[in-house]
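Colleague: got a predicted structure plus its sequence, pasted below:
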Amino acid sequence: MFHRIAATLVSGLALAAPVAAQDVTVSHGYSTFGELKYGPDEPFSYVNVDAPKGGEISLHALGNYDSFNPYTRNGNVATGTGVLWENLFVSAADDPYAVYCYLCETIEYPEDLSYIAVNLRGGIRFTDGTPMTAEDLKFTVDLFLEQGLPEFRNVFERYYESVEVTGDNQVTFTFTEEAPLRDRPGLVGFWNPFSKAWFEENDARIDRTTLDVFLGTGPYVVGDYDVGRSVTYTRTPDWWGADLPLNRGRHNFDSIRYEYFGDSSAALQAFFAGEYTVRVETSSKEWATAYDVPPVERGDVVREVLPDGNITTAQGFVFNLKRDKWQDARVRDAVAMMFNFEWSNETLFYGLYSRPVSFWGGSDLAAEGVPGAGELEVLEPLVEQGLLDASILTDEARMPAVGDPARNQPDRRTRRAALRMMNEAGWETGADGMLRNADGETLEVVIIQFSPTFDRVVNPYVENLRSIGIDARLERIDRAQYIERRRSGDWDMTNHSPGQEFEPGAGLKQWFHSDTAEDSSRNLMALADPGIDALVDEVIAAQDLETLTQRTRALDRALRAYGFWVPQWGNSEHWVAYWDQYRHPAETPPLAVGVIDWWWYDAEAADALKASGAL
């Protein structure tokens, strides 16, 4: 609940209740389904509450940065800024349906959730030592509703009737009837308060790039940085939350450093040279072939495979649906069929990946086979209204074409099927072997990428497309151009990962709804379909877990049938390599790896590495 709204924020005080008197619940958290796992101020069970504080952890990033503001699509934000600010609520990595008070001590709400009053903790301070107040929280909400991303405002501003300071340490969020019931706690908990005084003194805005760091309450502040090369976050002196039970075993490093590199190959070699000390590997090729090096053989570098219990990231190519060429589903389907995952996995990925087939892969929210009774209940009315094709009632959930692992080029049957669909859509093969429409134009497909790592995957795909007469090419550009062209819509296909949560809600509108199709970093493909819109609304309105499950399966089925997504590859594990000076609990929670959150520095092991000359 909390995660999905945040991708992409004293009992007894008077309440500004907008409805007739109801029984009011006072609690340290909220769980949509079931009971809260943790009591008030109880440390999370998966951390080491006795973990020592100290040392540095260092990681890498690719490209460059020119801003510390992650709340605008302009510029390129530095990696790791999340440690600078804190939210009202916090989520546990082993409790997917719950949120817990963090900057607040308790929340108060009636049964109908028409409002939620937040009772802030006493003693919260910004990193400059000034107190955080209820006025700062209200200021922050108003700031985002005025200057936040259009895709955010278009969805969320309609949900708040008012946000008012109702006591010395209390802010009351009153919701409109349009605000989805399940989302209301999340609509409160994701806010991370900024200092009103700091913003006014510095004439700051959240809708433009800046290297001025917005004053927050977080455990770290920006330390040394060299724009585009490195950035270090250092522990906040006299941090207000250091002794909070919820923080026991967390935020253990004195500093967190990110080193920037122009490409992944240089970054890997720098890791083995000790220029940074922890690497979360994302390349199957590197994981399979590149770690046969002396630091690993000596045991100075540890390699671990840790479980990942999250919903599978739906990584894939997406089509730019703003372009006329992609309006015909047959054309999209033909292009999608030419990507041979099985060959890529066998030849390029060393058999380490699986192919995502659902937007909720690895969970019971994923559609499978033909729709059951629960899905039909929501799908049939939309078919009757002409919003969905009748085939969705009887067809099995769409699965990607299966290729030959022994050769890249799809077999004749797949090629013939793709060409038949192109011909039916009005594209005919010319004398030069290229497909052309009635105006004599070729089907140009420009796939934009910024990382050379993708060349070995995209180029074989381009070859397959060209083999049936599609005028495809890879256009690799620098990161700044990549960001700008995606923002401006100057592309045909690009990478995207529409990652979802166990409790989908209002955040779905930012991913798949017509409301955000015009300008969105999430609805990047510009999906605008009334049938999909209706299903998104049905999922948002679901009030119990069974209804939510059935409606999400129906939405998943419809999204896959639409065909705006060519699934690439995925991984259900975390591949982590680190110099042997870090430790983590033996049992890791399912929903996060926690490298910078609850790992810790082993000073004795670090001294041994230095004494041996390894570091």
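Modeller: The structure has been received and is ready for your questions. Numbers count the residues shown, from 1 in each chain.
Colleague: for the rest of this, base every contact and every neighbour count on C-alpha atoms.
Modeller: Noted.
Colleague: burial measure for Ser520, as a count.
Modeller: If you count neighbours by other Cα atoms under 10 Å, Ser520 ends up with 22.
Colleague: which residue sits closest to it, ignoring its sequence neighbours?
Modeller: Glu151 (5.3 Å; Cα to Cα, 6 or more residues apart in numbering).
Colleague: contact partners for that neighbour?
Modeller: By Cα atoms under 8 Å, 6 or more residues apart in numbering, the residues touching Glu151 are Gln510, Asp515, Thr516, Asp519, Ser520, Ser521.
Colleague: quick one: the fourth one from Arg153, how far?
Modeller: Put plainly, it is Asp519. 11 Å (Cα to Cα, to the nearest Å).
Colleague: ditto for the first one
Modeller: Relative to Arg153, Gln510 is positioned 10 Å away (Cα to Cα).
Colleague: neighbour count winner among those two?
Modeller: Taking neighbours as other Cα under 10 Å, Gln510 and Arg153 compare with Gln510 leading, 25 against 16.
Colleague: for that one, pull up the helix or strand it's in.
Modeller: Using DSSP states H and E, the element containing Gln510 is helix 508-512.
Colleague: so how far is that helix off the chain centroid?
Modeller: Here the centre of helix 508-512 is set off from its chain's centre by 12 Å, with Cα atoms, centre = their mean, to the nearest Å.
Colleague: for it, which helices and strands make contact with it?
Modeller: Counting contacts by 3 or more Cα pairs under 8 Å, 6 or more residues apart in numbering; DSSP states H and E, helix 508-512 is packed against helix 150-156, helix 530-541.
Colleague: just put those in JSON lines and tack on distance to Ala117.
Modeller: Formatted as JSON lines, the helices and strands packed on helix 508-512 follow (distance: least, Cα to Cα, whole Å):
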{"stretch": "helix 150-156", "distance to Ala117": "18"}
{"stretch": "helix 530-541", "distance to Ala117": "23"}
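Colleague: want to compare, so here's the second one:
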Amino acid sequence: MSWLLYRLAILLMASTCCVLPVRSAFAAHALAMNGEPKYSADFTHFAYANPQAPKGGHVRRAAIGTFDTFNPYVPKGMAPQGIGLIYDTLCVQSMDEPFTAYGLLAQDITVPPDRSWVRFTLRENARFHDGHPVHAEDVAFTFELLMAKGSPTYANYYGDVSEVEVLGPRQIRFTFEHANNRELPLILGQLPVLPKHFWKGKDFTSAGLTRPLGSGPYTIETFKPGHFVRYKRVASYWGADLAVNTGRYNFDSLQYDYFRDTTVALEAFKAGEYDFRQENTAKHWATAYTGPAVDQGHIVKERIPHDRPQGMQAFIYNTRRPLFSDPEVRRALAYAFDFEWTNSQLFYGQYTRTKSYFSNSELAAQGPPAPEELALLEPHRSHLPEEALTSAYTVPSTETTPLRQNLRQGLRLLRRAGWTMQDGQLVHKQTGKSFQFTILLRSPSFERVVLPFKRNLAKLGITMEIRRVDASQYVNRLRSFDFDMLIATLPQSNSPGNEQRYFWTSEAASTPGTYNYMGVDNPAIDALVEQVVTAPDRESLITRCRALDRALLWGHYVIPQWHLGALRVARWDIFGRPEKMPRYGLDFFTWWVDPDKAAAVRAFQGR
């Protein structure tokens, strides 16, 4: 899970101007979702990359669990971290614009004013690692292969493509069933291009460890299943001098070592077993980074703010289960989660309560619905709770209200939904069944969050069991929706679009492998998703996302948890990096190894 959701869009272009004319289609080097690209056709590098960055060095990172396939595109198996480095896509998205993509394999892109089709022209010098040219036939082959045998993601993303035409060795056109889908040309730019001559005659669905052929900046050097995978920079990489790659992909080699869990991985980092770590546990960040390496400055901790939407991290109900089919029941359980206590006692006050599916962004619903939002919601009133059209969404809080009072409110809602207390157990009046369910966990670090929630639920007469499974089993159960409740993050980009169908629609609810973990199945939300997909400009996209946000929030599909509008990075002090950081995240591949710093650190480590 990967980068699949994080790269929800990207695109291209290549010629002169960067603005599509009003009356005709025209080839360009870049395409913005709305407005104009930041970088002109003659740009030399992204502003957050250093064109003078030196090449060299070996970098080690960590991964959790295991891997058993090098094919990240099929709905089975576990692909290794970093596997996307061996592939090029048609385009690449900049990280300092809301949603603009620039040509990578694609030299240019052509779209008409209504964006009813898109035509890509490939670069003449684009090559796979075996020297074979990248042709339009490879693009068509990849598209058809992923649609037929790939993850359901692709059928969802590209389902509106009605025709694929190879117009020549370097030119391909995609025609869409519906016009005015502004994002779809950009999403097609995300397409990784696989070599037809390599895959022809092979079983694409086999989750094996045959080394694949790509065209990207790295290739697999060596690996040991379940232990590590090492990538090496391709010295003859065809795209090394492109503006989109200048100052990037500076490490000679990059290795991901696998660890059983995050606690073991943390200790390995402090012991010098790998070099760079993004910390996701507040307690570790506050207390675990101690010792001579930290005291002497060889390990550096840094909090890097960003403006990237944080999506929704939450306790997620599986509404396919009869127990959680009633929104009143789902709403009631939220009163048993005490975020304020959790944040102060477990997280050292580091987090902000999440109150939106688009947290940390302008896309989040704010206050009561504005008139423009009401205009979108009103036609679907019969399928939405009244509050979605009248009220600001709030989450239960103990900041001013005691937990005891919140639990009483939760119990009132449960009684209204047909549950009653008998001998300390919550029992359904009609069926006589007690209220019991299991929460599925992958990481032991979440147990300290879940246990206080479990105790609070017990005060309502509810029994919650905790089940922790390994990474492989966890992924398989997510794909098949085999759980009652889990903790997960539903990520968002700064320009939501077609991928929203993969999250919230009725079709996704019945499609294994999608991110509609909750089982959202509501015609109003289906319609609002389509409004987001077809938003004609940035202003309308913001309004439509806010309306969708309200409908989801008032459906009580989750119990929102928390977010942090910054990255917590710990690193051994071997790196150099550009002075300017991208606005919407961290492009680690603009960093480089500083030989002098690395020598000092390795001497300290005794290596």
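Modeller: Sure thing, it's come through. The structure displayed is predicted, hence computed values, not measured ones.
Colleague: quick one on the thing from earlier: which bit of the second structure covers the helix holding Gln510 of the first structure?
Modeller: The aligned range for helix 508-512 of the first structure in the second structure is 500-504, by TM-score structural alignment.
Colleague: now that stretch on the first structure. Mean distance?
Modeller: Stretch 500-504 of the second structure differs from its equivalent in the first structure by a mean of 0.4 Å after superposition (mean Cα distance after the TM-score superposition for the first structure).
Colleague: quick one: contacts of that stretch?
Modeller: Contacts of stretch 500-504 of the second structure (Cα under 8 Å, 6+ apart): 153, 156-157, 508, 514-517, 519-521, 525-526, 529-530, 533.
Colleague: please redo it, this time with the cut-off set to 7 Å
Modeller: Applying Cα atoms under 7 Å, 6 or more residues apart in numbering, the external contacts of stretch 500-504 of the second structure come out as Thr153, Asn156, Ala508, Thr514, Tyr515, Asn516, Val520, Val529.
Colleague: what is in contact with Gln510 and Arg153 of the first structure at once?
Modeller: Taking Cα under 7 Å, 6+ apart as the contact rule, Gln510 of the first structure and Arg153 have no neighbour in common.
Colleague: in the match of helix 508-512 of the first structure, what counts as buried?
Modeller: Gln500, Arg501, Tyr502, Phe503, Trp504 (16 or more other Cα atoms under 10 Å).
Colleague: among the contacts of Glu151 of the first structure, which are in strands?
Modeller: Within the contacts of Glu151 of the first structure, no residue falls in strands by DSSP state E.
Colleague: mind putting the residues you listed into JSON lines with distance to Glu86 of the first structure?
Modeller: JSON lines is the format used below for the contacts of Glu151 of the first structure (distance: Cα to Cα, whole Å):
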{"residue": "Gln510", "distance to Glu86 of the first structure": "23"}
{"residue": "Asp515", "distance to Glu86 of the first structure": "29"}
{"residue": "Thr516", "distance to Glu86 of the first structure": "27"}
{"residue": "Asp519", "distance to Glu86 of the first structure": "27"}
{"residue": "Ser520", "distance to Glu86 of the first structure": "25"}
{"residue": "Ser521", "distance to Glu86 of the first structure": "23"}
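Colleague: of the residues you listed, which pair is most distant in space?
Modeller: Among the contacts of Glu151 of the first structure, the pair separated by the greatest distance (Cα to Cα) is Asp515 and Ser521, at 12.9 Å.
Colleague: where exactly do the helices run in the stretch 251-400 of the first structure?
Modeller: Secondary structure of the stretch 251-400 of the first structure by DSSP state H, counting those that start in this stretch: the helices cover 264-272, 284-289, 294-297, 329-337, 341-347, 373-384.
Colleague: mean deviation of the fourth one from the second structure?
Modeller: Average distance between helix 329-337 of the first structure and its aligned residues in the second structure, after superposition and using mean Cα distance after the TM-score superposition for the first structure, equals 1.0 Å.
Colleague: ok, residues contacting that helix?
Modeller: Contacts for helix 329-337 of the first structure (Cα under 7 Å, 6+ apart): Trp326, Ala401, Ala418, Met421, Met422, Ala425, Leu465, Gly563, Val566.
Colleague: map Phe141 of the second structure across to the first structure for me.
Modeller: Checking TM-score structural alignment: Phe141 of the second structure goes with Phe139.
Colleague: before we move on, what about Leu564 of the second structure?
Modeller: Taking TM-score structural alignment, Leu564 of the second structure has Asn571 as its aligned residue in the first structure.
Colleague: what sits up against the lengthiest helix in the first structure?
Modeller: Criterion DSSP state H: the longest helix present in the first structure is helix 545-562. Where contact means Cα under 7 Å, 6+ apart, the residues beyond helix 545-562 of the first structure that reach it are 33, 358-359, 365-367, 374-375, 378-379, 397-398, 532, 535-536, 538-539, 542.
Colleague: next one: stretch 46-61 of the first structure
Modeller: So stretch 46-61 of the first structure is contacted by 79, 248-249, 252-261, 276-279, 585, 587-589, 598, 600-601 (Cα under 7 Å, 6+ apart).
Colleague: what span of the second structure is it aligned with?
Modeller: Stretch 46-61 of the first structure corresponds to residues 48-63 in the second structure, going by TM-score structural alignment.
Colleague: list the buried residues in the longest helix of the first structure.
Modeller: Buried residues in helix 545-562 of the first structure (16+ other Cα under 10 Å): 547-562.
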